[in-house]
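# sequence plus the predicted model coming up.
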Amino acid sequence: MASEPNHGGSRSPSLEDDNEKRNTIATTTLSANAASKDPDAAFQDVLAHTQAGEISEAAVVAEGAEHTTWFVIGVVACCSISGLLFGYDTGVISGALVSIGGDLGPAELSDGQKEFITSSTTLGALLGGLAAGALSDITGRRPVLGLADVLFIGGAIGQAVCHTVWSMIGCRLLVGLGVGLASCIAPLYIQELAPTRLRGRLVVLNVVLITLGQVIAYGIDAGFENVPHGWRWMVGLGAVPAGIQAALVLILPESPRILVRRGDIEDAHKVLGKIYKGAKAEQVELKLRVLRAAVQQSIDIANSTTFLERIRSMISVPVNRRALIVACGLQAYQQLCGFNTLMYYSASLFAEIGFDQPTAVGLIVAGTNFLFTLIALRWIDVIGRRRIMLWSAPGMVVGLVVASIAFHFMTRNTGGQLVSGSHYETGWSAVVLLSMIVFVASYATGLGNVPWQQGELFSLEVRGIGTSLATATNWGANLLIGSTYLSLMARITPAGAFGFYAGLCFLGWVFCVGFFPETAGLSLEEVQVVFRNGFGIKESRRLREEKRAFRIKDEAEAEKSAGRV
């Protein structure tokens, strides 16, 4: 529940605040033993433990929830094809732009046309992302994924057979709509179908599949680079995984949350039983009862306020406003650092600086992104979101600064510009490649993952609006970067452009230092406490230390009790 607006400015935490925090810390996790009580008593116990904020079936611990069933593996694998498609489309355009030549007109593509072709997908994704949430609440998650696949297939085939720049742009816009729908709904669908204890890791798996899609795209680009009209195969092959997912979506179950909203309680119970296959019947039943209460809570919240009132509360309520600043700031930082310019234009860049196989070299960059995303998946919860951001961002700055210096010395004889056909020193080209590897490795470790944890920053009342605004910020910044990169390179030179991105990266790091609290391991209510009197850098650290102390104490008492037995 959102806090009351703090009209009096900053104030010292009272004893009441401290007690509330301690109660929140002590009651956010319900013991698995609750399900063995009388069902009504267990249900009331859950509500008592969650009455301070959002009701969630995650409060009920089911036996075997830490083990992944084949049902969950199949569902997540199918949904993650959306991430693969997202990554494939991001990566494939890099090689296609190098190979198109004059196939779309009498002359080769101009820089402006390349920017239009690239950014049209981002524009489509922005529009699709804004519509995805509301559309999926009406139709369900499955139909939206199916619609995204239809758009992917149509756009991919359209690109493969088009013969004009504008038809290419239109087909890319179509693919972008699919990207926007899928990138919003696939993680949500996974989250609603995955066991509680595995949700975070399985959602991040979708991010891993995005980077794998980029690797596959660069591999296919390299394979068709020297094939006549090979770019048509590059873009057209994107229809294959989309077709596979479209077929699999037909046999996927609907989200239990959507089924409950429709009143289809029996099917919701069946799906929960498959998700928690090792759980006792009473535990599954309790999860269903709590899920029904949670759905009713969200309906009550939606009915109690208008959409405009919730929009207004994002600004007028200090807790919501601070959460929005952090979420939008991180998403803007993720794009304004310039990472996606590498995904879109790396083959063109490496061709200009003298590499004979630019697409194959781009595969090295995409592979680095994939590898370090896997590393982030393993360590992000251990190290913490804030710490991993503060540690990885300097590596991004260093990589971009070194690239800027290399471009400066490399282009001294060509007026500071990269000129196609010029022979640049191999040593400087190697320095650019190494600096890009450092930049991408640092990005994938922190900034590539952390901003997508944005849902944990917002209270239930405004979570949908908050995450939509933050995601729109991401796509908007992506559109800005993708549509200006080549023009920026031409106007302020490659050295100036990469120096500019380095400056934006440094400003992003400063933003994280001053405004981004550590949220790993904190409950929804605790995050609201963190944002109550500022951005809560020290407060989040104190709450985490208190939780750690409580956990150590509980473990010691449990061991002592076990010793008595």
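Received the coordinates, thanks.

# going forward, measure contacts between C-alpha atoms and count neighbours the same way
Will do.

# would you point out which residue is most central in the chain?
Ranked by distance to the mean C-alpha position of the chain (Cα atoms, centre = their mean), the top residue is Trp452 at 3.5 Å.

# gap between that residue and Val326?
Going from Trp452 to Val326 by Cα to Cα, to the nearest Å gives 12 Å.

# go on, Phe43?
Distance from Phe43 to Val326, by Cα to Cα: 35 Å.

# helix, strand or coil for Gln159?
What DSSP: H, G, I helix; E, B strand; the rest coil gives for Gln159 is helix.

# surely it and Gly238 touch.
No - Gln159 is beyond contact range of Gly238, at 10.1 Å (criterion: Cα atoms under 8 Å).

# that older thread, what sits against the residue nearest to the centre of the chain?
With contact set as Cα atoms under 8 Å, 6 or more residues apart in numbering, Trp452 has these partners: Gln331.

# and the residue lying closest to Glu425 once chain neighbours are set aside, how far from Thr493?
Nearest non-adjacent residue to Glu425, counting by Cα to Cα, 6 or more residues apart in numbering: Met410, 6.8 Å away. Distance, Met410 to Thr493, using Cα to Cα: 12 Å.

# distance of Ala246 relative to Ile465?
The spacing between Ala246 and Ile465, counted by Cα to Cα, is 28 Å.

# out of the two, which sits in the busier spot?
Ala246 (22 against 19; other Cα atoms under 10 Å).

# need the contact list for the more buried one.
Counting by Cα under 8 Å, 6+ apart, Ala246 has contacts Leu145, Gly146, Asp149, Val150.

# would you turn those into a markdown table with neighbour count, distance to Ile210 and secondary structure?
A markdown table is the format used below for the contacts of Ala246 (neighbours: other Cα atoms under 10 Å; distance: Cα to Cα, whole Å; DSSP: H, G, I helix; E, B strand; the rest coil):
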| residue | neighbour count | distance to Ile210 | secondary structure |
| --- | --- | --- | --- |
| Leu145 | 28 | 16 | helix |
| Gly146 | 22 | 18 | helix |
| Asp149 | 29 | 16 | helix |
| Val150 | 20 | 19 | helix |
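
# identify, from the residues you listed, the entry nearest to Arg261.
Leu145 (18.8 Å; Cα to Cα).

# hmm, the closest one is touching Ala182, no?
Yes - taking contacts as Cα under 8 Å, Leu145 lies within contact range of Ala182: 5.9 Å.

# can you spell out which helices and strands pack onto the longest helix anywhere in the chain?
Longest among the helix segments of the chain by residue count, using DSSP state H, is helix 463-515. If you count contacts as 3 or more Cα pairs under 8 Å, 6 or more residues apart in numbering; DSSP states H and E, helix 463-515 packs onto helix 111-139, helix 307-316, helix 318-336, helix 339-352, helix 385-410.

# let's see it at 7 Å
Contact partners of helix 463-515 among helices and strands, from 3 or more Cα pairs under 7 Å, 6 or more residues apart in numbering; DSSP states H and E: helix 111-139, helix 318-336, helix 339-352, helix 385-410.

# against that first model, consider the following:
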Amino acid sequence: MVADMCVSIKAGSSDYLEKHPERRISFSQNFYIIGVTFAAGIGGLLFGYDTGVISGALLYIKDDFEVVKNSSFLQELIVAMALIGAIFGAAIGGYINDSLGRKAATIVADICFAVGSLLIAVAPNPTLIIVGRFFVGLGVGFASVTAPMYIAEVSPSEIRGGLVSVNCLMITTGQFLSFVINYGLTRVPGTWRWMLGIAGTPAVIQLVLMVFLPESPRWLYLKNRKEEATNVLSKIYPSPRLEDEIDILEAHMEQEQKDKVKVKYSDVFKLKEIRVAFICGAGLQAFQQLTGISVIMYYSPTIIQLAGFKSNESALFLSLIVSAINAGGTIIGIYLIDIVGRKKLTLSSLIGVVGSLILLSASCYVRGHGNPSLVYGWLAVAGLALYIIFFAPGMGPVPWALNTEIYPEEFRGICGGMSATINWVGSVIMSISFLSFVDAIGLGESFMILLAIACVAIIFVIFYMPETKGLTFEEVSNIWKEKAYGKDKNIESMVETAST
């Protein structure tokens, strides 16, 4: 049994694929995987659409409701309520994913999206807008946990990073579409109602598609539904690799039954190897938000107006260009993540973010301190564009991709949900405080705070983030065991001994 496990566990690893290059799977070889990825990625599309659409809709909500126009707090609350909903959705989403499966979690997300979008579209006052935003946020939270996890678990290890990054492409595509729709609806009666209500359509489409999509084979195996899992795997892997992948899941299941580890939230912090993995995953999610991406995406039209471009149409058009750059950068990230690797891509991304924030903060500072020249306004727009150019390929997809592959199977739902919750908490902090900070200390000074955080993020990645490119889930697990207990092969994992 031990010998068999040692042989089969290599399926999908770099050594295995070097010995059997003919068993390597490329993007173009299996359209089933691509179809499942894009269908699951509709959750990312909805996630991105909501992120982008509110930035333009807010301009018109202020026009319709004087009380919103006169209150920075109400504006921040309308933006942040979806993020507050996302915190709850992400926290609950981990449990639903582990207990009911990835399909059920996706269906719940779609229902929340549809209900929230309908409430907003018919809202007679800001209060119902805020309630609808909370329901949409619940859907966003579920989707942020479920979509990347689901995609990772149906993906061969050699293209897993790229496929998970497709979810990020769907997010940025959703953001881009939101700005296109925002710009196209600028002269349509009920502008913001159409902008925010349209999100219900793709949610309904995905809900229908989920009837035909398979459940994650890894989740099915853990639930002892082996025949269903094998049927799904047979559509992903050709023989003989299929048999090797089944052997891995079988060995993993035997180990699970032997250990009978009942996972609790407290175990994430009690078990050293899980704790160090979670610090890495949660830290990357936190830095993704604290370096300012939510500020850029939620408030880019407002920032552009503060930089000197006063009309709604001009602000939305320039924001549309920034969003298009975001989608293009994510496509580059999909190509690079499994070639360059997660760590190098993240470091290069953060270094570029630091440079762009220097330009952005300096130009906004000069304009905010008495220089009315529109040159500094254009420099600020250039800083926004550069920020997205560098952020999108690395810090956009990597935190989500890494969090799908650094935790053992039994902890993946809980840790993925917790780290996504931290991401959303960071997003709430940034979105609900940014305009207040701008009012208090100025636009340029606010971007200087983001600059300092980005510098700290670089240090964190250098010293704490491992490279996981091309590794199987089991090989990644061994990285954390070494970090937790050193390279002494005689040291047994606390996860494996927790039940003894």
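Ah, there it is. These figures come from a predicted structure and were not determined experimentally.

# tell me how they score on TM after superposing.
The TM-score (TM-score structural alignment, normalised by the length of structure 2) is 0.87; 473 aligned residues with a Cα RMSD of 2.6 Å.

# so stretch 158-171 of structure 1 corresponds to what in structure 2?
The counterpart of stretch 158-171 of structure 1 in structure 2, counting by TM-score structural alignment, spans residues 119-132.

# can you check stretch 343-351 of structure 1 too?
So stretch 343-351 of structure 1 is aligned with residues 297-305, judged by TM-score structural alignment.

# superposed on structure 1, where does the matching stretch end up, distance-wise?
Compared with structure 1 after fitting, stretch 297-305 of structure 2 deviates on average by 1.3 Å (mean Cα distance after the TM-score superposition for structure 1).

# how much space separates Thr164 of structure 1 from Arg232 of structure 1?
Noted for Thr164 of structure 1: a distance of 13 Å to Arg232 of structure 1, by Cα to Cα.

# the more surrounded of these two?
Arg232 (22 against 14).

# please identify the helix or strand for the more buried one.
Assigned by DSSP states H and E, Arg232 of structure 1 falls within helix 230-236.

# over to Val188 of structure 2?
Assessed by DSSP H and E, Val188 of structure 2 sits outside every helix and strand.

# re the thing from before, list the buried residues in the match of stretch 158-171 of structure 1.
Residues of stretch 119-132 of structure 2 classed as buried by neighbour count (16 or more other Cα atoms under 10 Å): Leu119, Ile120, Ala121, Ala123, Pro126, Leu128, Ile129, Ile130, Val131, Gly132.

# quick one: what's aligned to Val72 of structure 1 in structure 2?
By TM-score structural alignment, Val72 of structure 1 lines up with Ile33 in structure 2.

# helix/strand/coil for the closest residue to its match other than its chain neighbours?
Leaving out its chain neighbours, the residue that sits closest to Ile33 of structure 2 by Cα to Cα, 6+ apart is Ile236, at 6.5 Å. Three-state call for Ile236 of structure 2 (three-state DSSP): coil.

# my read: Ile236 of structure 2 touches Ile34, true?
No - using Cα atoms under 7 Å, Ile236 of structure 2 is not in contact with Ile34; the gap is 10.1 Å.

# and for the two, which residues touch both?
Common contact partners of Ile236 of structure 2 and Ile34 (Cα atoms under 7 Å, 6 or more residues apart in numbering): none.

# can you tell me the mean distance of the strand or helix carrying Gly141 of structure 2 from structure 1 after alignment?
When secondary structure is defined by DSSP H and E, Gly141 of structure 2 falls within helix 126-153. On superposition with structure 1, the mean distance recorded for helix 126-153 of structure 2 (mean Cα distance after the TM-score superposition for structure 1) is 1.0 Å.

# any idea of the angle that helix forms with helix 72-100?
Angle, helix 126-153 of structure 2 to helix 72-100, by axes from the mean of the first three to the mean of the last three Cα atoms, to 10 degrees: 40 degrees.

# just checking, what packs against helix 126-153 of structure 2?
Counting contacts by 3+ Cα pairs under 7 Å, 6+ apart, helix 126-153 of structure 2 is packed against helix 42-64, helix 72-100, helix 102-121, helix 160-184, helix 409-441.

# of these, which is nearest Val461 of structure 2?
The nearest among those, by Cα to Cα, is helix 409-441 at 16.1 Å.

# please spell out which residues along the closest one are buried.
Neighbour-count burial for helix 409-441 of structure 2 [16+ other Cα under 10 Å]: 409-435, 438.

# check contacts around Leu248 of structure 1.
So Leu248 of structure 1 contacts Cys78 (Cα under 7 Å, 6+ apart).

# in structure 2, what residue corresponds to it?
That one, Leu248 of structure 1, aligns with Leu209 by TM-score structural alignment.

# got it, and Ser483 of structure 1?
When structure 2 is aligned by TM-score structural alignment, Ser483 of structure 1 is paired with Ile432.

# same thing with Ala294 of structure 1?
In structure 2, Ala294 of structure 1 lines up with His252, judged by TM-score structural alignment.

# can you give me the neighbour number for its match?
Neighbour count of His252 of structure 2, defined by other Cα under 10 Å: 19.

# what separates it from Ser8 of structure 2, distance-wise?
For His252 of structure 2, the distance to Ser8 of structure 2 equals 11 Å [Cα to Cα].

# rewinding a little: residue range for the helix holding Arg232 of structure 1 in structure 2?
Using TM-score structural alignment, the residues of structure 2 aligned to helix 230-236 of structure 1 are 191-197.

# that stretch: average distance to aligned residues in structure 1?
Stretch 191-197 of structure 2, aligned to structure 1 and superposed, deviates on average by 0.8 Å (mean Cα distance after the TM-score superposition for structure 1).

# same question for stretch 168-184 of structure 2.
Stretch 168-184 of structure 2 sits 0.6 Å off on average (mean Cα distance after the TM-score superposition for structure 1).

# residues contacting that stretch, please?
Under the criterion Cα under 7 Å, 6+ apart, residues 41-42, 44-49, 51-53, 56, 195, 313, 316-317, 320, 323-324, 326-327, 330-331, 396-397 lie in contact with stretch 168-184 of structure 2.

# could you redo the last one with a cut-off of 8 Å?
By Cα under 8 Å, 6+ apart, stretch 168-184 of structure 2 touches 41-42, 44-53, 56-57, 195, 313, 316-317, 319-320, 323-324, 326-327, 330-331, 334, 396-397.

# about what we covered before: centre of the chain to the match of stretch 343-351 of structure 1, how far?
21 Å (Cα atoms, centre = their mean, to the nearest Å).

# same deal with stretch 370-387 of structure 2?
Centroid separation for stretch 370-387 of structure 2 versus its chain: 29 Å, with Cα atoms, centre = their mean.
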